[in-house]
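In: Could you work out the structure for the sequence below:
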Amino acid sequence: MANFPYGFHTAGYAPPDQPGETRLPRQPTYKIYCKANDNYCLSVRDGNVVLVPTNKNDGYQHWIKDMKYSNQIKDEEGYPAFALVNKVTGEAIKHSLGESHPVKLVPYNPDYLDESVLWTESRDVGKGFRCIRMVNNIYLNFDAFHGDKDHGGVHDGTNVVLWKWCEGDNQRWKIEPYSISELNG
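Out: Take a look at the predicted model:
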């Protein structure tokens, strides 16, 4: 088996020259976490989108919220579309095959409109948390798989899948910018 730098497994795709050098214009980065346990953030591990213990110094936990198509593309409720691009890998989170399947990562080209990497946020579903859902199917949401209390909660390596809205804390998300003091402190 080949050794892929930065966890890349996509044929024909080379990682950026330097970690954190995506083809996107310089933008602030965000941490993404769910209400089920805000001590875990969305990250990339072994080519998968998972929740891991929060570490502001881990570049794989830094996401770019690319709003390039937000004025043109909206979901059926009128919320603007965006792509979530990992700062280190330059890969975007792609829709899964359907309910209960994990979301995927694909190389991101900001100059090519690919609806399969576009997401929207719902209205506030309590205390500033929102659903993150497919732009073309708002009924499938990010879900920290088995991250609800009945299934043991969020843990290191919890997969992110798509699931219909069940009102669980593992489906309520925040996309928050990292603050300068947080990054320097």
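In: all contacts plus neighbour counts: C-alpha atoms, from now on.
Out: Noted.
In: in stretch 76-85, what counts as buried?
Out: 79-85 (16 or more other Cα atoms under 10 Å).
In: Other residues contacting that stretch?
Out: Contacts with stretch 76-85, where a contact means Cα atoms under 8 Å, 6 or more residues apart in numbering, come from 63-71, 73-75, 91-93, 108, 117-122, 135-136, 138.
In: Drop anything exposed from the residues you listed.
Out: Here, 16+ other Cα under 10 Å leaves 63-66, 69-70, 73-75, 91-93, 108, 117-122, 135-136, 138 buried among the contacts of stretch 76-85.
In: Redo the buried residues of stretch 76-85 as a markdown table? Include secondary structure and distance to residue 154.
Out: Converted to a markdown table, the buried residues of stretch 76-85 look like this (DSSP: H, G, I helix; E, B strand; the rest coil; distance: Cα to Cα, whole Å):
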| residue | secondary structure | distance to residue 154 |
| --- | --- | --- |
| 79 | coil | 28 |
| 80 | strand | 28 |
| 81 | coil | 27 |
| 82 | strand | 25 |
| 83 | strand | 24 |
| 84 | strand | 21 |
| 85 | strand | 22 |
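In: Residue 176: which of these is nearest?
Out: Among those, residue 84 lies closest to residue 176 (Cα to Cα), at 12.4 Å.
In: Residue 169 versus that closest one, what's the distance?
Out: Using Cα to Cα, to the nearest Å, we find residue 84 at a distance of 21 Å from residue 169.
In: And residue 154, by the same measure?
Out: Using Cα to Cα, one obtains 10 Å as the distance from residue 154 to residue 169.
In: and if you look at residue 184?
Out: Counting by Cα to Cα, the gap from residue 184 to residue 169 is 30 Å.
In: Neighbour count for those two, which is higher?
Out: Using other Cα atoms under 10 Å, the more surrounded residue of residue 184 and residue 169 is residue 169, with 20 against 8.
In: want to put them side by side, so please do this one too:
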Amino acid sequence: MEHVFHHEPADLRRNMNCYAFDHDLVDRRRAVARDGSRLILSLWNGSRNQLWRMAPLQGAAAPEAAEHARRFRILCQSGDGLSVTVRDGAVVLATADHQDERQCWVQSFQNTGHVTDEEGHRAFALVNRATGKALMHKGHGDDELVQLAGHSPDSVDVALLWTQSDDLGEGFHGIRAVNDVGVVLDAAKGVPDYGGAHDGTPIIVFPWNDGPNQKWKLLPFY
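Out: Below you'll find the model as predicted:
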């Protein structure tokens, strides 16, 4: 289809809402669009050839989500098939359930700008899809339970910002407080000496010790 765009050089501010996409009807008596009708810009007149609907293209691949809208599951290396979830207002591990949106997290870079940690890794918030709340740390790193806090894309509290370490093997990373990379997301006592991680293990922040309960993998949530 040939696309034609018209530009009016005069001041359009007064009439800018009076322009609409139109298709050029060569046969005005029939007023029917056909294969080959040109797409133009025209003054709004309320006719059917100026009304449009956007519909998904069947069989086409879904467009890649915007960076701030990508959805992930957060898996712990210490637990077999355990995901970070929200349960009764607390942040814990749970058996992976692909239908449970409480296990769905958005890694949001909205309004984090050029904020990085001391190693240059970009800051982000981890926002729960089901509750709209974000993981929060206070940065003490002393068995402190991770909390949930309201998240607004218009302004971001530093206590909601995290970064990822470099790859620690097999796609696992440390998830660190942006203002102290030595304080990390931790599945409490989720190591073999304490019986390992399990469904219901609370999530805390704790000083980095390279344990499997401090290594996380973000996988697309389907």
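In: List the TM-score for the superposed pair.
Out: The TM-score (TM-score structural alignment, normalised by the length of structure 1) is 0.80; 156 aligned residues with a Cα RMSD of 1.8 Å.
In: which residues do residue 154 and residue 169 of structure 1 both contact?
Out: Residues touching both residue 154 of structure 1 and residue 169 by Cα under 8 Å, 6+ apart: 36, 148.
In: In structure 1, what residue spans correspond to strands?
Out: 30-34, 40-45, 48-53, 63-66, 83-86, 91-94, 104-107, 119-124, 130-134, 137-144, 158-164, 173-177 (DSSP state E).
In: Please name whichever of these is nearest to residue 113 of structure 1.
Out: For the strands of structure 1, proximity to residue 113 of structure 1 was assessed by Cα to Cα; strand 83-86 is nearest, at 10.3 Å.
In: Number of residues surrounding the counterpart of residue 215 of structure 2 in structure 1?
Out: In structure 1, the residue matched to residue 215 of structure 2 (TM-score structural alignment) is residue 172. Counted by other Cα under 10 Å, the residues lying close to residue 172 of structure 1 total 26.
In: Which stretch of structure 1 lines up against stretch 196-203 of structure 2?
Out: Mapped onto structure 1 using TM-score structural alignment, stretch 196-203 of structure 2 spans residues 153-160.
In: And that stretch, end to end?
Out: End-to-end distance for stretch 153-160 of structure 1: 13 Å, by Cα to Cα.
In: Go ahead and measure how far that stretch is from the middle of the chain.
Out: Taking Cα atoms, centre = their mean, to the nearest Å, the mean C-alpha location of stretch 153-160 of structure 1 is offset from the chain mean by 14 Å.
In: contacting residues for the equivalent of residue 168 of structure 2 over in structure 1?
Out: When structure 1 is aligned by TM-score structural alignment, residue 168 of structure 2 is paired with residue 125. Contacts for residue 125 of structure 1 (Cα under 8 Å, 6+ apart) come out as 131, 172.
In: repeat for residue 104 of structure 2
Out: 71-74, 85, 128-130, 221.
In: so what corresponds to it in structure 1?
Out: With TM-score structural alignment as the criterion, residue 104 of structure 2 lines up with residue 62 in structure 1.
In: try residue 73 of structure 2
Out: Under TM-score structural alignment, residue 73 of structure 2 pairs with residue 31 in structure 1.
In: tell me, how many neighbours does its match end up with?
Out: Residue 31 of structure 1: 21 neighbours (other Cα under 10 Å).
In: What of residue 151 of structure 1?
Out: Residue 151 of structure 1 has 9 nearby residues by other Cα under 10 Å.
In: and what of residue 107 of structure 1?
Out: Using other Cα under 10 Å, residue 107 of structure 1 has 19 other residues around it.
In: Looking for the alignment partner of it in structure 2.
Out: Per TM-score structural alignment, residue 107 of structure 1 is aligned with residue 150.
In: so who does its match touch?
Out: 132-134.
In: ok, now residue 137 of structure 2?
Out: 146-147, 159-160, 177, 205.
In: out of those residues, which one sits closest to residue 90 of structure 2?
Out: For the contacts of residue 137 of structure 2, the minimum distance to residue 90 of structure 2 (Cα to Cα) is 7.1 Å, reached by residue 147.
In: Excluding chain neighbours, give the residue nearest to that closest one in space.
Out: Closest residue to residue 147 of structure 2 apart from its sequence neighbours, by Cα to Cα, 6 or more residues apart in numbering: residue 136 at 5.1 Å.
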